[in-house]
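# sequence first, then the predicted structure, then my questions.
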Amino acid sequence: MKKIIVLMTMIIIFMETFSDSIPMIPILPAIKNEEIDEIPTVPALPQEDLVEVAGIRPLEQNTTVMMNLKLDVVVPLEIISDVDIYGMVIDNQKLEIPFDVELNKVPDKKDYYSIKFSETEIDIDNDGQIDTKIYTPKFINTRIVEDNILYVDGAKISKEGTHTKKVYMTIEVKE
């Protein structure tokens, strides 16, 4: 803001100092009312009616266009099921809990898609030992993916109580 004020002050001082050497711009004469009437106006719209006797204007050209449209809509492969797994482990018990994952459609390519989990080896009780593992088939070729197993080793769980863990699933393509 200070820079603008200083700049404006400098311009005013410059103009007052050198105003004798700068030519003045002539002032334009005012336009008289008589001259305003001479300015051309917008032409009026035509008054004659262009409608034919039957009430329909004749078409200059009529064309019928027939089109055939084909679309390729690609629906991505998605996991549409949430999987909630509940299990009770007593002492050193080992559990194998099978679970299914449902997809929105059958994969269009065989041995191309696979399910990836955010974690496959989990420390469910946060004691530093891996006690839970998730096993899944290498590729998915059906709409409902079976043979997924959650393996829990009770001998490695050191803390009693209820333990929860959220694991995210995504679909990955073969590279």
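It's in. Numbering: from 1, shown residues only.
# from now on I want contacts and neighbour counts done on CA atoms only, so please keep to that.
Will do.
# can you pull up the most central residue in the protein?
Central residue of the chain (CA atoms, centre = their mean): residue 76, 15.0 Å from the mean position.
# let me know the secondary structure of that residue.
coil (DSSP: H, G, I helix; E, B strand; the rest coil).
# got the buried residues for stretch 110-125?
For stretch 110-125, the neighbour count (16 or more other CA atoms under 10 Å) marks 113, 114, 115, 117, 121, 122, 123, 124, 125 as buried.
# how about residues contacting that stretch?
107, 129-141, 157-159, 163-165, 167-174 (CA atoms under 8 Å, 6 or more residues apart in numbering).
# list only buried entries from those residues.
107, 130-134, 136, 139-141, 157-158, 171.
# quick one: residue 5 is in a helix?
Yes - assignment of residue 5 by three-state DSSP places it within a helix.
# now residue 129. Nearest residue, chain neighbours left out?
residue 123 (5.9 Å; CA to CA, 6 or more residues apart in numbering).
# look up how far residue 33 lies from the one you found.
93 Å (CA to CA, to the nearest Å).
# pasting the second one now:
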Amino acid sequence: MNRIVCMIFIILNFVQVSVAEQVKPTINSDVNVNKEQTLEEREGRVLEKTYTILMEEKVNVFVPLEIISDVDIEATLIGDQSLEIPFEIELNKQPEKKDYYSIKYSESAIDIDKDGKLDTYIYSPQYINERVIKDNYIKIYGDKISKEGQHKKSVYMEVEVGY
């Protein structure tokens, strides 16, 4: 766990004003007031003491669990063939808690050829307990793909926190 130490300097100005000085003098319109006078000089306030306080603060910095690997999968299907393609996901660090984090996909059941039938499925373990997750795979059913050609799909992954 990284710790950051912040130094904060605060200068506090304390002003002590007597009861006689708190009453504002009335300015007669006949009296010529010098415009160069400061507010303190006109109202009779004088800075008497200045204090400097040095404070130290310690902060815990939390680095979230992130996916640092990209997964590109290319597969060739012939006819009604079904494929099971394994893949790995790498995280930036080992999870601190067991059975707490999981992988969430933007889509886990996909219609790759856009014909209305789901033909591609993404499977992952329920929880993330290691830095490299190896039990992931994609299952493609060739008999449900009706359009020939090259099909592309982007699926986004994120780490989900359990409750």
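Cool, got the structure. All values reported here derive from a predicted model rather than from experimental measurement.
# name the helix or strand for residue 149 of structure 1, please.
Here residue 149 of structure 1 is covered by strand 144-153, with elements defined by DSSP states H and E.
# which part of structure 2 lines up with the helix or strand following that strand?
Going down the chain from strand 144-153 of structure 1, the next helix or strand is strand 169-173, by DSSP H and E. Under TM-score structural alignment, the alignment places strand 169-173 of structure 1 onto residues 157-161 of structure 2.
# go on, stretch 91-107 of structure 1?
Counting by TM-score structural alignment, stretch 91-107 of structure 1 lines up with residues 79-95 of structure 2.
# list the buried residues in the matching stretch.
The neighbour-count check on stretch 79-95 of structure 2 (16+ other CA under 10 Å) flags 82, 83, 89, 90, 91, 95 as buried.
# residues in contact with the closest residue to the third one other than its chain neighbours?
Looking back up the chat, that one is residue 89 of structure 2. In space, not counting the residues next to it along the chain, residue 89 of structure 2 is nearest to residue 133; the distance is 5.1 Å by CA to CA, 6+ apart. Residues near residue 133 of structure 2 by CA under 8 Å, 6+ apart: 88, 89, 90.
# can you find the partner of residue 133 of structure 2 in structure 1?
Residue 133 of structure 2 maps onto residue 145 in structure 1, by TM-score structural alignment.
# next one: residue 124 of structure 1 relative to residue 71 of structure 1, how far apart?
In terms of CA to CA, residue 124 of structure 1 sits 48 Å off from residue 71 of structure 1.
# do residue 109 of structure 1 as well
20 Å.
# more neighbours, the two?
Neighbour count, other CA atoms under 10 Å: between residue 109 of structure 1 and residue 71, residue 109 has more, with 9 against 5.
# contact partners for that one?
Residue 109 of structure 1 neighbours (CA under 8 Å, 6+ apart): residue 141.
# separation between residue 138 of structure 2 and residue 117 of structure 2?
On the measure of CA to CA, residue 138 of structure 2 and residue 117 of structure 2 end up 16 Å apart.
# from the buried ones among the contacts of stretch 110-125 of structure 1, which single one is nearest residue 9 of structure 1?
residue 171 (68.1 Å; CA to CA).
# tell me where structure 1 has strands.
Ranges of strands within structure 1 are 94-102, 113-117, 121-122, 132-135, 144-153, 169-173, based on DSSP state E.
# in structure 2, what stretch matches the third one?
Counterpart in structure 2 of strand 121-122 of structure 1, with TM-score structural alignment as the criterion, is residues 109-110.
# quick one: that stretch to structure 1 mean distance?
Superposing on structure 1 and averaging over aligned pairs (mean CA distance after the TM-score superposition for structure 1), stretch 109-110 of structure 2 comes out at 1.0 Å.
# please report how far the residue of structure 2 most remote from its centre lies from residue 144 of structure 2.
Distance to the chain centre peaks in structure 2 at residue 30, reaching 64.4 Å (criterion: CA atoms, centre = their mean). Distance from residue 30 of structure 2 to residue 144 of structure 2, counting by CA to CA: 99 Å.
# what of residue 11 of structure 2?
Taking CA to CA, one finds residue 11 of structure 2 at 73 Å from residue 144 of structure 2.
# more neighbours: which of those two?
Ranked by neighbour count (other CA under 10 Å), residue 11 of structure 2 and residue 144 place residue 144 first, with 19 against 11.
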